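> Turn this into a structure:
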Amino acid sequence: MLDAAAKTDFPIPTGVFAQTVTEVQHYTDSLFRFRMTRPDTFRFRSGEFVMIGLPNAEKPVFRAYSVASPNWDEELEFYSIKVPGGPLTEHLQKIKEGDTVLMRKKPTGTLVNDALLPGKRLWMFSTGTGFAPFASLIRDPETYEKFEEVIVTHTCREVAELAYSQELVASLKDDPLCGEFAGGLHLYATVTREDFPFKGRITDLMASGKVFDDLGVPPIHPETDRGMICGSMAMLKDTKATLEGFGLVEGSNSKPDTFVVERAFVD
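Got it, this is the predicted structure:
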């Protein structure tokens, strides 16, 4: 792991790492991922997020990004949307290998195993790039030590937007650390605007019971099931209400309970 010797036109702000991009992959015209070097001193819990920026201004714009790589990875991975005219993503989407990315030094977040009470089955509910923190958690052996079964739901508008989650979950069977647990991991991918074997919003599929029938598991119950939610504001609100309807209670880092919500990525 190397701290990048960043060469920029602007001074690096205090409390910020300057790291080097090692890989970039574009999935659609609106989604991409990138990897960069990891500082030797940087520690985080799988599922946490950091503030990311670019050295392209005297006062760089920083935005919250979940670390998509697990806490044992020697590099850091991020999954991002491309926003035309966005103060950060307008430029971030153009990065290439060898470029410099800024990262504030303090990670945080609620989508961590420590914020949940012990349970049998962990549900991870995501839409769009909300899959990123779960990309970290499903590659962390600790997740499978705490839960017998892990179900990740990923809902997007179009099938092409599922590529990252589908490829990542498929690759886990050959993962040296988590491959032995791959049998307990299930990806339930749905789309809302195209024909697909599983179609619709995850809250509707829970209300109808279809998701439980498709997976062959009983409906969510507070004695056995735990939840994590990451997505748009509307999705957070609706999924939170659905889980509360099943009897689950929202928790936090300071008060663990049966489900947690990440609100860092919505206004």
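
> switch to C-alpha atoms for all contacts and neighbour counts from now on
Fine.

> End to end on stretch 86-101, go ahead and measure it.
16 Å (C-alpha to C-alpha, to the nearest Å).

> again, but for stretch 111-120
Termini of stretch 111-120 sit 17 Å apart (C-alpha to C-alpha).

> Tell me, how many residues neighbour T203?
By other C-alpha atoms under 10 Å, the residues close to T203 number 18.

> T242 is in contact with that one, correct?
Yes - counting by C-alpha atoms under 8 Å, T203 touches T242, with 6.7 Å between them.

> what's stretch 244-263 in contact with?
109-112, 114-117, 220-222, 225-230, 233, 236, 240, 243 (C-alpha atoms under 8 Å, 6 or more residues apart in numbering).

> before we move on, what about stretch 22-38?
Under C-alpha under 8 Å, 6+ apart, the answer for stretch 22-38 is 1-4, 19-21, 74-83, 93, 95-98, 101, 160-161, 163-164.

> Which ones among the residues you listed lie within strands?
Q19, T20, V21, E75, L76, E77, F78, Y79, S80, I81, V101 (DSSP state E).

> Could you also give me the structure for this next sequence, so I can compare it with the first?
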Amino acid sequence: MTDVAAASPPAKASAFHELEVLWVRHWTDQLFSFAIARPDDFRFRSGEFVMIGLPGQDGGKPILRAYSIASPGWAEELEFLSIKVPDGPLTSRLQKIQPGDTVLMGKKPTGTLVLDALTGGERLWLIGTGTGLAPWLSVVRDPDTYSRFRHVVVCHTVRHVADLTYRDFLTAGIHDDPLIGEEAKAQLTYYPTVTREPFEHPGRITDRIRSGALFDDLGLPHGFSPERDRVMLCGSMAMIKETAELLEAFGMKEGSNAEPGDYVLERAFVG
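Okay, here's the model as predicted:
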């Protein structure tokens, strides 16, 4: 009789992709962007988020956090915008990555900051604070955005002028995009506000909505219309909750993937 070695159990598939860092850009001492190689089988809708992280230290479990994908759904690389937290479990290490390093990424993108969660309208407002700009960088580079809406407005509120990451891109660089450049030039408006330094649009976006300054600056009727406007919100919890209350006062209803509406927010980030 011949001994037959017992077959080894199949290796358990990893819950994460291990992906190469392609480039890193440090905007300020608190903000940076990076890109990783996109797996061939990874599909997502513009505006979704995914888990990003690094292996645990000293044999510990991997540390991961939810990050909005800043690349559009068709891009060949995956771009992310992150804050730097000196003592943060993840970002204290993530901010030190270099091209060629390895980053972990979950395999299942998800989220509600997608066009599918909105009903039809004329004008799309993308309102974000800080790194809440990230999903808008995805949405404004998607051709479907300009097919569905005649006018797209990106509102980005930060503390300091230097925090206006991607400002040059949203005011000029995007016009050179071979896929949507002409549409962006004709249909996209970038509206930044700064809260702690002198600036052409000073203060919080919520204050400028309430005062009507936002609409005056853009030459639009005051307020949001359930018939005309659709809104996406991402950023600080305070801004999201305050703006959502304003939108509800205008008669707008929150949407979701299951039931599209007039505005959406990412509850995974709000809590």
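
> Write the ChimeraX selection for whichever of the ones in strands among the contacts of stretch 22-38 of the first structure are buried.
Under the burial definition 16 or more other C-alpha atoms under 10 Å, those of those that qualify are selected in ChimeraX by:
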select :19,20,21,75,76,77,78,79,80,81,101
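
> Dump the ones in strands among the contacts of stretch 22-38 of the first structure to TSV, plus distance to S46 of the first structure.
Formatted as TSV, these follow (distance: C-alpha to C-alpha, whole Å):
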residue	distance to S46 of the first structure
Q19	19
T20	21
V21	20
E75	13
L76	11
E77	12
F78	13
Y79	14
S80	17
I81	21
V101	20
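
> Count the neighbours of C234 of the second structure for me.
With other C-alpha under 10 Å as criterion, C234 of the second structure counts 27.

> quick one: what's aligned to it in the first structure?
Matched to the first structure by TM-score structural alignment, C234 of the second structure sits across from C230.

> Identify the residues contacting its match.
Here C230 of the first structure is in contact with F125, S126, T127, G130, F131, L236, V261, E262, R263 (C-alpha under 8 Å, 6+ apart).

> Tell me which helix or strand the counterpart of the first one in the second structure sits in.
In this case it means F125 of the first structure. Here F125 of the first structure is matched to I127 in the second structure, going by TM-score structural alignment. I127 of the second structure is part of strand 123-129 when elements are defined by DSSP states H and E.

> Touching that strand from outside, list them.
133, 136, 149-158, 228-236, 239.

> Kindly report the same for stretch 158-166 of the second structure.
By C-alpha under 8 Å, 6+ apart, the list of residues contacting stretch 158-166 of the second structure reads 27-28, 31, 129-130, 156, 192-197, 199.

> The first structure: matching residues for stretch 40-53 of the second structure?
Using TM-score structural alignment, the match for stretch 40-53 of the second structure in the first structure runs over residues 40-53.

> distance between the ends of that stretch?
Stretch 40-53 of the first structure: ends 19 Å apart by C-alpha to C-alpha.

> For the second structure, which residue occupies the most central location?
Nearest to the mean C-alpha position of the second structure, by C-alpha atoms, centre = their mean, lies P135 at 1.9 Å.

> tally of neighbours for the residue lying closest to that one once chain neighbours are set aside?
Leaving out its chain neighbours, the residue that sits closest to P135 of the second structure by C-alpha to C-alpha, 6 or more residues apart in numbering is G47, at 4.6 Å. Counted by other C-alpha under 10 Å, the residues lying close to G47 of the second structure total 28.
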